[in-house]
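Participant: turn this into a model:
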Amino acid sequence: MIPAAFDYVAPTTVDDAVRALAEAGEDAKVIAGGQSLLPVLRMRLAAPSKLIDLGRVGELRGVREDGDALVIGAMTTHYDVEGDPLIAEHAALLAAATHAVADPQVRHRGTFGGSLAHADPAGDLPAAALALDAEMVLSGMDGRRTIPAAEFFVDFFTTAMRPGEILCEVRVPKLTGWHAHYEKFNRVAQAWSIVAVAAAVRVEGGSIAEARVGLTNMGPTPVRATAVEQALVGRPATAEAIKAAAEHAAEGTSPTTDGNADAEFRQHLARVLTSRAVAAAAGA
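Facilitator: Next comes the predicted model:
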């Protein structure tokens, strides 16, 4: 299908983009890589009056260090996140989760910030961002504000962004020396996750000193498996201990039942995949 007619603007700075969005009103749409929005436009599930393209805003691209954090521009492509040496050194979980996104063509066009702003509970990056205690930096006519990932994802395809705001960058605390793994279960290659688990651990002296675990598609938003994290800390980094801790993975979740899986099966998957992901990260 062909999208409905719309006006188009391609600003070159964040300020110009925010101004254009404010002038356009609430029925405007911001486009980043377009991997989620373009199909919606083609099916006419959305018919914005104006499309604001962030592709020419150079300040929204790239990865840099800022003290104890990495700052990732919202328009940085999945491909660039996956291969960035700073990400590999300080936020390996993001590289692992990004590698699981769709296929190489999508990863070359899709953007890190676009995926987070889309807030699909089956998307691969929100759970990783949640597990890493990422912070979202938003820009609007009233200036900039920062929201932790735990407050950013509100509901299905819904975030805490206000009308007129743009996601500019994501701040991720450095987890240098941690090991990570992203375990994804899907029916066919390149499909959305039925369930996936993002796990990062720090091992000291054969025991798990710290752990971060995020669950994909186990509710309307990404879920932090805090019960698993607590059960892992101080335990030996062995398959048996990890499997026992992973039995807590489904606690506090509210997975849906659909044509791919029912809620009970998703809870089972959460336990199995958590055990696999943590074991792989810990080298067990």
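
Participant: only C-alpha atoms for contact and neighbour calcs from this point on.
Facilitator: Fine.

Participant: do a quick rundown of the helices in the protein.
Facilitator: Ranges of helices in the chain, per DSSP state H, are 14-24, 37-42, 78-83, 85-90, 92-99, 104-109, 112-118, 125-131, 149-152, 226-232, 239-246, 263-282.

Participant: which strands or helices does the shortest one pack on?
Facilitator: Taking 3 or more C-alpha pairs under 8 Å, 6 or more residues apart in numbering; DSSP states H and E as the contact definition, the neighbouring helices and strands of helix 149-152 are helix 125-131, strand 135-140.

Participant: kindly report the same for the first one.
Facilitator: For helix 14-24, the packing partners by 3+ C-alpha pairs under 8 Å, 6+ apart come out as strand 50-53, strand 135-140.

Participant: mean neighbour count and distance to residue 218 for the ones you listed - can I get that in JSON lines?
Facilitator: Shown next, in JSON lines, are these (neighbours: other C-alpha atoms under 10 Å; distance: least, C-alpha to C-alpha, whole Å):
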{"stretch": "strand 50-53", "mean neighbour count": "20", "distance to residue 218": "32"}
{"stretch": "strand 135-140", "mean neighbour count": "22", "distance to residue 218": "21"}
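
Participant: any idea which of the helices of the chain is most buried?
Facilitator: helix 125-131 (a mean of 29; mean count of other C-alpha atoms under 10 Å).

Participant: ok so, going back, out of the helices of the chain, which is closest to residue 70?
Facilitator: In terms of C-alpha to C-alpha, the element of these nearest to residue 70 is helix 85-90, at 7.8 Å.

Participant: helices or strands next to the closest one in the packing?
Facilitator: Short answer (3+ C-alpha pairs under 8 Å, 6+ apart): helix 85-90 packs on strand 63-66, strand 69-73, helix 92-99.

Participant: so how far is that helix from its chain's centroid?
Facilitator: 17 Å (C-alpha atoms, centre = their mean, to the nearest Å).

Participant: same check, this time on stretch 39-59
Facilitator: Counting by C-alpha atoms, centre = their mean, stretch 39-59 is centred 20 Å from the centre of its parent chain.

Participant: one more, please, to line up against the first structure:
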Amino acid sequence: MSFVLGIPRKFKYVKVDSLNEALELLREGSKILAGGQSLLPLLKLRILNVDTLVDIKNLDLRGVSENEKEIEIYSLTTHNEVASKVKLLSKVAFTIADFQVRNKGTIGGSLAHADPSSNYYPALLVLDAKVKVKSKKGEREIKVVDLYISPYTTSMREDEIITSIIIPKKKELNFTYEVYKRGGSAYPTAIVAVAVEGNKYKVSFGGITEKPILFEGEVESENTIKNVIERLREEKIISDIHADSSTRLKIAERLFVNAFLRASKGVSDQFNIPAIENKWKSEVIRGEEMVTVKMKVNDFEMEDEVEPRTLLLDFLRRNGYKEVKRGCDEGKCGACTVIIDGKSVKSCLTLAVEVIGSDIKTVKGLSDIKQLKESFLENFAMQCGYCTHGFLMVTYDYLKRIGKRDDDELLKHSIKNICRCTGYFNIIKAIKTSSSNQ
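Facilitator: Predicted coordinates for the structure are as follows:
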């Protein structure tokens, strides 16, 4: 039954506050927990089992530094922070999953996870990026082109942690990025990144093969598009339930043509995302069997004992917060969304022990959500009501932190919760009404 409910196998949980301590704990059977948005589904589905989870969110590995030669992004910087602080990667980061996942997922965790459909790999390949990794033996740099070995496998050693990502600055660079998804917070079906510098081009494809592809050469007017497509058709394109190989190839070709034409004309892609800050620090914890958790839920102080593997979703529901719904249990539908320290997060992809000391809100605990609720009612944006709590939570966060803007492009990449009754039209109307009335 526990497997059916999406509960991981038992593990030890350690939240550290120093990089050296984290490196000491890295051994066979242990796994780093950064954002956990890819790791938690694997643990819940029992695809991956670990003896010890080493939570590194307290480490000082967050933020972006920049000089004349390069941009350095520290590994615990969340996707939403990357989108707002690194204009070059704003579209890359802001098209990852949805707002809730981007609030918690990190750039370092994404690269270490090495999913074939990772948004970052194609972009960082054409930008000649590299990563810094550290172990007890010292620090070294790995070019991103050498980092990805095969699906979910990198060239990092088991005792290494990514500490930062470095992107060299180039004066005459035009960078474009295209991504296609079937809907919701699904992984991309195809990704294309193009960098044109002078008469040189680099193009990378992701999501269509087992390993991101990188092509480069000289720009030769119409011949470049023809040559790249010919080379692409020689690759082994993957086929799965989301799209067969021929469909993926057609999508990738169309994305490439659009991206290359824009880059060759001097266009660079970016979104204008307001500054977003995420802080996930909490007390250091070592838990094996049971852990005492203390947190504030809707301004009520709570204390309980839980296993380290207990999901925040289950913790809340067993304590009476039934408005938080269990939906897909894979982190896609968003029905379980709550506000943690001012940020919308999926409680089915969060461990209760991760948020000790946090301030958690459900729809019943938000005092300034009346206008948003009224907008949903006026626009008939509720049918069965099962998804409504999650939609209200992420919309509340979106309007608070992205702002009152009627921007379809930002909206479609932010609020991707699933409505079982397919009431999306009225939900979008309600969100836009709320935005204009803010």
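
Participant: coming back round to it: redo the helices and strands packed on helix 14-24 of structure 1 as JSON lines? Include distance to residue 161 of structure 1.
Facilitator: Supplementary listing: the helices and strands packed on helix 14-24 of structure 1 in JSON lines, determined by distance: least, C-alpha to C-alpha, whole Å:
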{"stretch": "strand 50-53", "distance to residue 161 of structure 1": "16"}
{"stretch": "strand 135-140", "distance to residue 161 of structure 1": "7"}
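
Participant: ok, and the closest non-adjacent residue to residue 228 of structure 2?
Facilitator: Computed as C-alpha to C-alpha, 6 or more residues apart in numbering, the closest residue to residue 228 of structure 2 that is not its neighbour in sequence is residue 215, at 7.4 Å.

Participant: go on, residue 372 of structure 2?
Facilitator: residue 434 (5.7 Å).

Participant: my read: the one you found touches residue 378, true?
Facilitator: No. In terms of C-alpha atoms under 8 Å, residue 434 of structure 2 does not count as a neighbour of residue 378; the distance is 10.7 Å.

Participant: how many neighbouring residues does residue 409 of structure 2 have?
Facilitator: Counted by other C-alpha atoms under 10 Å, the residues lying close to residue 409 of structure 2 total 10.

Participant: just to be sure, it is in a strand?
Facilitator: No. Counting by DSSP: H, G, I helix; E, B strand; the rest coil, residue 409 of structure 2 is not found in a strand; it is helix.

Participant: give the equivalent position in structure 1 for it.
Facilitator: With the correspondence set by TM-score structural alignment, residue 409 of structure 2 falls in a gap relative to structure 1.

Participant: isn't residue 76 of structure 1 up against residue 112?
Facilitator: Yes. Contact criterion C-alpha under 8 Å: residue 76 of structure 1 and residue 112 qualify, at 5.8 Å.

Participant: check the gap between residue 164 of structure 1 and residue 41 of structure 1 for me.
Facilitator: Distance, residue 164 of structure 1 to residue 41 of structure 1, by C-alpha to C-alpha, to the nearest Å: 20 Å.

Participant: can you check residue 153 of structure 1 too?
Facilitator: To residue 41 of structure 1, residue 153 of structure 1 is 23 Å away according to C-alpha to C-alpha.

Participant: repeat that for residue 126 of structure 1.
Facilitator: As judged by C-alpha to C-alpha, residue 126 of structure 1 and residue 41 of structure 1 stand 23 Å apart.

Participant: do residue 107 of structure 1 as well
Facilitator: 20 Å.

Participant: just residue 67 of structure 1 next, same as before
Facilitator: From residue 67 of structure 1 across to residue 41 of structure 1, the span is 40 Å (C-alpha to C-alpha).

Participant: with residue 224 of structure 1 instead?
Facilitator: Counting by C-alpha to C-alpha - residue 224 of structure 1 and residue 41 of structure 1 are separated by 32 Å.

Participant: cool, residue 106 of structure 1 as well?
Facilitator: Distance, residue 106 of structure 1 to residue 41 of structure 1, using C-alpha to C-alpha: 17 Å.

Participant: need the contact list for the nearest residue to residue 78 of structure 1 once chain neighbours are set aside.
Facilitator: Leaving aside its sequence neighbours, residue 78 of structure 1 sits nearest to residue 107 (C-alpha to C-alpha, 6+ apart; 4.7 Å). Residues in contact with residue 107 of structure 1 (C-alpha atoms under 8 Å, 6 or more residues apart in numbering) are 77-79, 98, 101.

Participant: equivalent range in structure 2 for stretch 261-274 of structure 1?
Facilitator: Mapped onto structure 2 using TM-score structural alignment, stretch 261-274 of structure 1 spans residues 243-256.

Participant: repeat that for stretch 100-113 of structure 1.
Facilitator: The alignment of stretch 100-113 of structure 1 onto structure 2 (TM-score structural alignment) spans residues 95-108.
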